[in-house]
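Peer 1: no FASTA, just this:
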């Protein structure tokens, strides 16, 4: 895919991976609109990138529809949609995988999964009619491997990969690319408090390095885009011997508990 003069929407675009990807797309010729709960920061990033931004609650389909309409009116039909906004809360102090309150599970579901569904409903028909476009979902390496200490995050990110697969199956023959973006540890606000024992195994990279890998993956039409290629090896081991992999994850969890006074993260 050539990005020259393409219109891109990025959710969660106020900072981190979203902002870095916005700048990378713009450097390759695209016009980028960003939305985020921090509307002021999203607008500042987007104005650097030839577009505009505003505050949008992506869990509200109506707000998403209004924003998509404004972008199409001012910048043109949406060529690329990056459903990047996401949240993680942790399992809570007690209860392990069942410890998080219902409200956290529901918010994770709405933001990590449904906001991509809401967007897809309103941009995929146009992409398919034009015979081109790309739909991107930030699914995280946790969607492939699981995040110790956050069952809701792991489950919803796995669901996000499934949504991206379904988009590829349903719309790929009509020229629409689908991409599951699966970052591992990238220097952002979301990862700043993670224990070093977790982030040191495969390394922490910058958002700018992640953005280059992500945009390259879209240009090359790769479905699964990994900021850390070693994640593919981990996933293969998980698929090859699930019992052994689960045992290794339990061992890592015990280490985290010992190092953090009984807390995983």
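Peer 2: Received, thanks. Since we're looking at a predicted model, the values are computed, not measured.

Peer 1: from here on, just use CA atoms for contacts and neighbour counts.
Peer 2: Fine.

Peer 1: can you give me the end-to-end span of stretch 134-150?
Peer 2: 29 Å (Cα to Cα, to the nearest Å).

Peer 1: quick one: it to chain centroid distance?
Peer 2: The chain centre lies 7 Å from the centre of stretch 134-150; the measure is Cα atoms, centre = their mean, to the nearest Å.

Peer 1: may I see the buried residues of that stretch?
Peer 2: 134-150 (16 or more other Cα atoms under 10 Å).

Peer 1: go on, stretch 54-70?
Peer 2: Applying a neighbour-count criterion of 16+ other Cα under 10 Å, the buried positions in stretch 54-70 are 54, 55, 56, 57, 58, 59, 61, 64, 65, 67, 68, 69.

Peer 1: do the same with stretch 38-47
Peer 2: For stretch 38-47, the neighbour count (16+ other Cα under 10 Å) marks 38, 39, 41, 42, 43, 44, 45, 46, 47 as buried.

Peer 1: re the thing from before, take the buried residues of stretch 54-70 and keep only those in strands.
Peer 2: 54, 55 (DSSP state E).

Peer 1: pasting the second one now:
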């Protein structure tokens, strides 16, 4: 896997009305890239796109038709797509009580949206010998997410798919990076996990904010672009994440017992 110079490149970013996605768009534009942004929140997306000077394609990031529309808009305005940032995500505080519909939504947005975008773009990148796929996963995809089964499982899936893409296509001109942060100051952290998850949502949010510093979206975006230009796969803006992963791998049982104790502590605080 090589590196990519961003000047003049064409990028698509999902989940870009705010948070990490909007910060990525701003950082890419500052680096000289040309950008298409997408989000389910059409009004907020339009405001963001106008403010930063990007082309907006509203819609569901997991929809094949919307993904195709993003690519068509990028090609119409700028040319072939060079980078795709699969950044849209959903999270809640559901455990075993999560409905099949909640599971389908999480799987669609957090995993299958990545698969569908890669299916459309990667063959062309292989033919051209150049392209970059960036998956916004989570530290939950390397560890777990206390309080949310749907988020933990689907973010593991996002990491696994990014790894598979890198292994399968990394020596054929396709770069892959996987972003795995802990707390970032976004709508999801501030309210997304708590809005539908009750106590589970509050515990999930507390688990993230209590584990380390909550970073600004632009700080994370700058690290993502540095990883792309340097050819780095795993992006962990919170340095502690790699140490947590090391401890998990070294003694899985001890790690689980430690997480159980942390959960008990958080649940006590949430009451």
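Peer 2: Nice, I can see it. Predicted model, so just to flag it, every value in this text is computed and none were measured.

Peer 1: what does the TM-score come to for these two?
Peer 2: Once superposed, the chains reach a TM-score of 0.92 (TM-score structural alignment, normalised by the length of structure 1), with 256 aligned residues with a Cα RMSD of 1.5 Å.

Peer 1: sorry, back to before: just the buried residues of stretch 54-70 of structure 1 now: which is nearest residue 90 of structure 1?
Peer 2: Checking the buried residues of stretch 54-70 of structure 1 against residue 90 of structure 1 with Cα to Cα, the nearest one is residue 59 at 19.4 Å.

Peer 1: which residues does stretch 107-123 of structure 1 contact?
Peer 2: Identification of contacts with stretch 107-123 of structure 1 by Cα atoms under 8 Å, 6 or more residues apart in numbering yields 58-61, 64-65, 68, 78, 81, 83, 85-88, 135, 137, 139, 152-153, 156-157, 159-160, 163.

Peer 1: can we see that at 6 Å?
Peer 2: By Cα atoms under 6 Å, 6 or more residues apart in numbering, the residues outside stretch 107-123 of structure 1 that reach it are 58, 59, 61, 83, 86, 87, 156, 160.

Peer 1: quick one on the thing from earlier: format the buried residues of stretch 38-47 of structure 1 as JSON lines; extra columns: distance to residue 26 of structure 1 and secondary structure.
Peer 2: Converted to JSON lines, the buried residues of stretch 38-47 of structure 1 look like this (distance: Cα to Cα, whole Å; DSSP: H, G, I helix; E, B strand; the rest coil):
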{"residue": "38", "distance to residue 26 of structure 1": "21", "secondary structure": "coil"}
{"residue": "39", "distance to residue 26 of structure 1": "19", "secondary structure": "helix"}
{"residue": "41", "distance to residue 26 of structure 1": "17", "secondary structure": "helix"}
{"residue": "42", "distance to residue 26 of structure 1": "15", "secondary structure": "helix"}
{"residue": "43", "distance to residue 26 of structure 1": "14", "secondary structure": "helix"}
{"residue": "44", "distance to residue 26 of structure 1": "14", "secondary structure": "helix"}
{"residue": "45", "distance to residue 26 of structure 1": "11", "secondary structure": "helix"}
{"residue": "46", "distance to residue 26 of structure 1": "9", "secondary structure": "helix"}
{"residue": "47", "distance to residue 26 of structure 1": "10", "secondary structure": "helix"}
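
Peer 1: which one among those residues gets closest to residue 28 of structure 1?
Peer 2: Minimum distance to residue 28 of structure 1 across these is 14.5 Å, recorded for residue 46 (Cα to Cα).

Peer 1: the nearest residue to that closest one once chain neighbours are set aside: neighbour count?
Peer 2: Sequence neighbours aside, residue 52 is the residue nearest to residue 46 of structure 1 in space, at 4.8 Å (criterion: Cα to Cα, 6 or more residues apart in numbering). Here the number of neighbours of residue 52 of structure 1 (other Cα atoms under 10 Å) works out to 23.

Peer 1: how about residue 52 of structure 1, what's its match in structure 2?
Peer 2: With TM-score structural alignment as the criterion, the equivalent of residue 52 of structure 1 in structure 2 is residue 55.

Peer 1: touching, that match and residue 34? I think so.
Peer 2: No - applying Cα atoms under 6 Å as the test, residue 55 of structure 2 and residue 34 come out as separate, 8.8 Å apart.

Peer 1: tell me the secondary structure for the closest residue to residue 59 of structure 2 other than its chain neighbours?
Peer 2: Nearest non-adjacent residue to residue 59 of structure 2, counting by Cα to Cα, 6+ apart: residue 40, 4.7 Å away. When classified by DSSP: H, G, I helix; E, B strand; the rest coil, residue 40 of structure 2 comes out as coil.

Peer 1: quick one, what contacts residue 40 of structure 2?
Peer 2: Shown in contact with residue 40 of structure 2 (Cα under 6 Å, 6+ apart): 58, 59, 60.

Peer 1: which stretches in the stretch 101-250 of structure 1 count as helices?
Peer 2: 102-109, 115-130, 142-145, 151-171, 196-199, 207-219, 230-240, 242-259 (DSSP state H, counting those that start in this stretch).

Peer 1: so which of the ones you listed comes closest to residue 1 of structure 1?
Peer 2: Between residue 1 of structure 1 and the helices of the stretch 101-250 of structure 1, the tightest spacing by Cα to Cα is seen for helix 207-219, at 4.6 Å.
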